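[1] Mind folding the following:
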Amino acid sequence: MTTDTTAQSRYRFLLIQGFRLPSDSPYLHRKLDGPKETTVMDYPLLAPMLEGVAWDVHGGAPTTYGNWPVENRREFMHSGLARLPIVKEACESGKYNAIILLGGGEPGFHEATELARPYGIPVSSCAWSQMHVAAMLGSKFGVIDLAESHSSYYSNLILQHRMEGRCASIRLINFPHDRPGCVSGRPLHEERAKARSGERSVAVDEAVEQAVAAIEEDGAEVIFMSCSGLFWLQPFIQARLDEMGWEVPVLHGYKCAISTAKAMVDMDVTASGLKYPGDRPRRWRRKKVV
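    This is a model prediction of the structure:
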């Protein structure tokens, strides 16, 4: 783990990656080691938000299901469980006043929040943050997702966060992660490189097409991406929508997670003890309405 937090900083954050692939994985497309800025995806977009923040990044727990990126329910369950000891160690260290779970599917978010609450440490994550920020900016949000299996999992997150009434739709561009025996031939990291070099990217084109459809057909007033592997699309979709005249915000998951972590620290609040009760709460209810 890369470390430089100081007790004097107002914001002392630990960013935890969703998972860590083996260094020899053929499906690895981000740096695992080196300066912390190089290991966080889209860092140039995040740098202004992290200015003045004392932050560390943990590379995440090694994957236990295989050597490819997480995409389906089973893999998210593995990753969520593996991340909890990292959260516990961070809370016990006394170094941090907020924890940010990286990864669009936020594996282990509820469990991490339950674990961190007795320490007075708020936990922020990408799906949770994007949904709540989107709900402040518009009546309905549209989600751009990368694969059928991922969207099946992500739809559960929308229900868990009780945001089904604010979700206009989840629309797919079908760029699934490669895995053994299943190669899509549409690698997202290559599309990202094309877009950033000024070349035409099919992923950008299809994401913009689905964003427009979410606006025109589904009633979306805010757009965001479900998977951190898609977050790089944010500035490209925003620019294209602006060119078309659509005054619709497009959110970036990491930016939302950092912003909500700062807000909770500024307000000196963490999760409710009624939503995430301890083992023996001082007060308990005889009735809980679902």
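[2] CA atoms for contacts and neighbours, from now on please.
    Fine.
[3] Tell me which residues of the helix or strand where Ser155 lies come out buried.
    In this structure, Ser155 sits in helix 148-160 according to DSSP states H and E. Residues 148, 150-151, 153-155, 157-158 are the ones in helix 148-160 that count as buried (16 or more other CA atoms under 10 Å).
[4] Am I right that Ile223 is in a helix?
    No: looking at Ile223 with DSSP: H, G, I helix; E, B strand; the rest coil, it is strand, so not inside a helix.
[5] picking that back up, would you mind giving the buried residues of helix 148-160 as CSV with distance to Pro187 added?
    As requested, these are arranged in CSV below (distance: CA to CA, whole Å):
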residue, distance to Pro187
Glu148, 16
His150, 16
Ser151, 18
Tyr153, 21
Tyr154, 21
Ser155, 24
Leu157, 25
Ile158, 27
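[6] My guess is Phe224 contacts Val143. True?
    Yes: with contact defined as CA atoms under 8 Å, Phe224 reaches Val143; the gap is 5.2 Å.
[7] just to revisit the earlier point, mind listing residues that contact the helix holding Ser155?
    Helix 148-160 has contacts (CA atoms under 8 Å, 6 or more residues apart in numbering) with 71-73, 105, 127, 131, 145, 164, 167, 170, 172, 174, 226.
[8] burial of Phe236, as a residue count?
    Phe236 has 17 neighbours, counted by other CA atoms under 10 Å.
[9] In contact with it: list those residues for me.
    Val204.
[10] so which helix or strand takes in it?
    Using DSSP H and E, the element containing Phe236 is helix 234-244.
[11] Please spell out which residues along that helix are buried.
    Going by neighbour count (16+ other CA under 10 Å), the buried part of helix 234-244 is 234, 236-238, 241.
[12] Please enumerate the helices of this structure.
    In the chain, the helices defined using DSSP state H lie at 36-39, 43-50, 73-93, 109-116, 126-137, 148-160, 188-196, 202-218, 234-244, 253-267.
[13] can you list those helices in JSON lines and add distance to Arg179?
    Formatted as JSON lines, the helices of the chain follow (distance: least, CA to CA, whole Å):
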{"stretch": "helix 36-39", "distance to Arg179": "22"}
{"stretch": "helix 43-50", "distance to Arg179": "26"}
{"stretch": "helix 73-93", "distance to Arg179": "12"}
{"stretch": "helix 109-116", "distance to Arg179": "25"}
{"stretch": "helix 126-137", "distance to Arg179": "24"}
{"stretch": "helix 148-160", "distance to Arg179": "13"}
{"stretch": "helix 188-196", "distance to Arg179": "13"}
{"stretch": "helix 202-218", "distance to Arg179": "19"}
{"stretch": "helix 234-244", "distance to Arg179": "25"}
{"stretch": "helix 253-267", "distance to Arg179": "24"}
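[14] I'd like the structure of this one too, to check against the first:
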Amino acid sequence: MTATPSRYRFLLIQGFRLPADSPYLHRKLDGPKEQTVMDYPILAPMLEGVDWEVHGGALTTYGNWPVENRQEFMHSGLARLPIVREACESGKYNAIVLLGGGEPGFHEACEIARPYGIPVSSCAWSQMHVATMLGSRFGVIDLAESHSSYYANLILQHRMDRRCASIRLIYFPHDRPGCPSGRPLHEERAKARAGERSEAVEEAVEQAVAAIEEDGAEVIFMSCSGLFWLQPFIQSRLDEMGWEVPVLHGYKCAISMAKAMVDMGVTASGLKYPGDRPGRRRRKKLV
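    You can find the predicted model right below:
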């Protein structure tokens, strides 16, 4: 008996791929796809019934450490675009999900995919839109000054500045040559999941509460995929305190948005992402 094709045929594309010998590598590059996607146990229920594959991302061209600042995001975004084009040309997928909290190459990927009728979702874009459906203003938890500066630009690009209550920092920057943070996030994650005290969890909860009490945030989410693991811990702690505030997970939001666009049969507007020679063109564009 022939299996019924899935309604959803997704390609998940990692934001970047570190060299296999990188001392800063803390996720699996190869093996079963479920082992190469961060927080897969949390995502598994959402991927039931989805025919999905994951691409490990383009090899970093700026160095062998994780992306954190503007120039590194630009490198990663440019490197990801050929993967998006190849996926669209293959005809295998009806949606593309860009992994990585800073969504490098998102707008360009939408421009590539739109003529193929393929929607593209990403974590920052998805979290912001889901957050504004759930509350009036959202608070963002970030991990480093350089990353938060870049992320603030994403908020402006998505025209969400009036809906953003604040970006609050916990200081857990990624290690890089000459700049070890001394507080590796993967170690904090291991502590938290083992039921031990994690400074990352404690500081994130502190900043989430401050975003609620002082900034007016009604929804909380994290900017970097390296922080997404915090979501259930922050949610649990806020629940214990009596705060009825949703805490979002970037990958869950991105997958949900991809499903919604497929279900509605829509993709990005040709006016936002026009082709080289559109059938109709405007005389005036408002900014």
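[15] Of all the helices of the first structure, which one is nearest Arg10 of the first structure?
    helix 253-267 (8.4 Å; CA to CA).
[16] and for the closest one, what span of the second structure is it aligned with?
    Mapped onto the second structure using TM-score structural alignment, helix 253-267 of the first structure covers residues 250-264.
[17] contact partners of that stretch?
    By CA under 8 Å, 6+ apart, the residues outside stretch 250-264 of the second structure that reach it are 8, 43, 46, 94-99, 101, 119-124, 126-127, 130, 221-222, 225, 228, 267.
[18] Repeat the analysis, applying 6 Å as the threshold.
    121-123, 126-127 (CA atoms under 6 Å, 6 or more residues apart in numbering).
[19] list the buried ones in that stretch?
    Buried, per 16+ other CA under 10 Å, within stretch 250-264 of the second structure: 250-259, 261-262.
[20] ok, average deviation of that stretch from the first structure?
    In the superposition against the first structure, stretch 250-264 of the second structure averages 0.1 Å from its aligned positions (mean CA distance after the TM-score superposition for the first structure).
[21] I'd like the contacts of helix 148-160 of the first structure as a markdown table, with distance to Tyr27 of the first structure and neighbour count appended.
    As requested, those are exported to a markdown table (distance: CA to CA, whole Å; neighbours: other CA atoms under 10 Å):
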| residue | distance to Tyr27 of the first structure | neighbour count |
| --- | --- | --- |
| Glu71 | 13 | 23 |
| Asn72 | 16 | 17 |
| Arg73 | 19 | 18 |
| Gly105 | 18 | 27 |
| Ala127 | 23 | 30 |
| Met131 | 29 | 27 |
| Asp145 | 19 | 26 |
| Glu164 | 33 | 16 |
| Cys167 | 31 | 24 |
| Ile170 | 26 | 22 |
| Leu172 | 21 | 20 |
| Asn174 | 17 | 16 |
| Ser226 | 20 | 29 |
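[22] Can you tell me which of the residues you listed end up in strands?
    Mapping the contacts of helix 148-160 of the first structure onto strands (DSSP state E) picks out 145, 167, 170, 172.
[23] Where in the second structure does stretch 21-33 of the first structure fall?
    Aligned using TM-score structural alignment, stretch 21-33 of the first structure spans residues 18-30 in the second structure.
[24] Ends of that stretch, what's the gap?
    End-to-end distance of stretch 18-30 of the second structure (CA to CA, to the nearest Å): 12 Å.
[25] Same question for it: list its buried residues.
    When burial is assessed from 16+ other CA under 10 Å, stretch 18-30 of the second structure yields the following buried residues: 18-19, 24, 29.
[26] Which one of the residues you listed is nearest to Gln207 of the second structure?
    Nearest to Gln207 of the second structure among the buried residues of stretch 18-30 of the second structure is Tyr24, at 26.6 Å by CA to CA.
[27] Can you tell me how far that closest one is from Thr61 of the second structure?
    For Tyr24 of the second structure, the distance to Thr61 of the second structure (CA to CA) stands at 15 Å.
[28] from the contacts of helix 148-160 of the first structure, which single one is nearest Ala214 of the first structure?
    Among the contacts of helix 148-160 of the first structure, Ile170 lies closest to Ala214 of the first structure (CA to CA), at 8.3 Å.
[29] Surely the closest one touches Val143?
    Yes: if you go by CA atoms under 6 Å, Ile170 of the first structure and Val143 touch, sitting 4.6 Å apart.
[30] per the alignment, Glu111 of the second structure corresponds to what in the first structure?
    Using TM-score structural alignment, the equivalent of Glu111 of the second structure in the first structure is Glu114.
[31] how close does the closest residue to its match other than its chain neighbours get to Phe109 of the first structure?
    Nearest residue to Glu114 of the first structure, sequence neighbours excluded (CA to CA, 6 or more residues apart in numbering): Tyr276, at 5.2 Å. From Tyr276 of the first structure across to Phe109 of the first structure, the span is 12 Å (CA to CA).
[32] Tell me which of these two has more neighbours.
    Between Tyr276 of the first structure and Phe109, Phe109 has the larger neighbour count (other CA under 10 Å), namely 23 against 17.
[33] which residues touch the closest residue to the more buried one other than its chain neighbours?
    Nearest residue to Phe109 of the first structure, sequence neighbours excluded (CA to CA, 6+ apart): Ser125, at 6.8 Å. Contact analysis of Ser125 of the first structure by CA under 6 Å, 6+ apart lists 100-101, 106, 257.
[34] do Cys126 of the first structure as well
    Taking CA under 6 Å, 6+ apart, we find Cys126 of the first structure in contact with 104, 253, 257.
[35] Leaving out chain neighbours, which residue sits closest to the aligned residue in the second structure for it?
    In the second structure, Cys126 of the first structure lines up with Cys123, judged by TM-score structural alignment. Nearest non-adjacent residue to Cys123 of the second structure, counting by CA to CA, 6+ apart: Gly250, 4.8 Å away.
[36] State the distance from the aligned residue in the second structure for Phe236 of the first structure to Pro45 of the second structure.
    Under the alignment (TM-score structural alignment), Phe236 of the first structure maps onto Phe233 of the second structure. According to CA to CA, Phe233 of the second structure and Pro45 of the second structure sit 19 Å apart.
[37] just the buried residues of stretch 250-264 of the second structure now: which is nearest Thr36 of the second structure?
    Looking across these and measuring by CA to CA, the closest to Thr36 of the second structure is Tyr251, at 13.4 Å.
[38] any idea how far Ile13 of the second structure is from that closest one?
    On the measure of CA to CA, Tyr251 of the second structure and Ile13 of the second structure end up 11 Å apart.
[39] With Cys88 of the second structure instead?
    12 Å.
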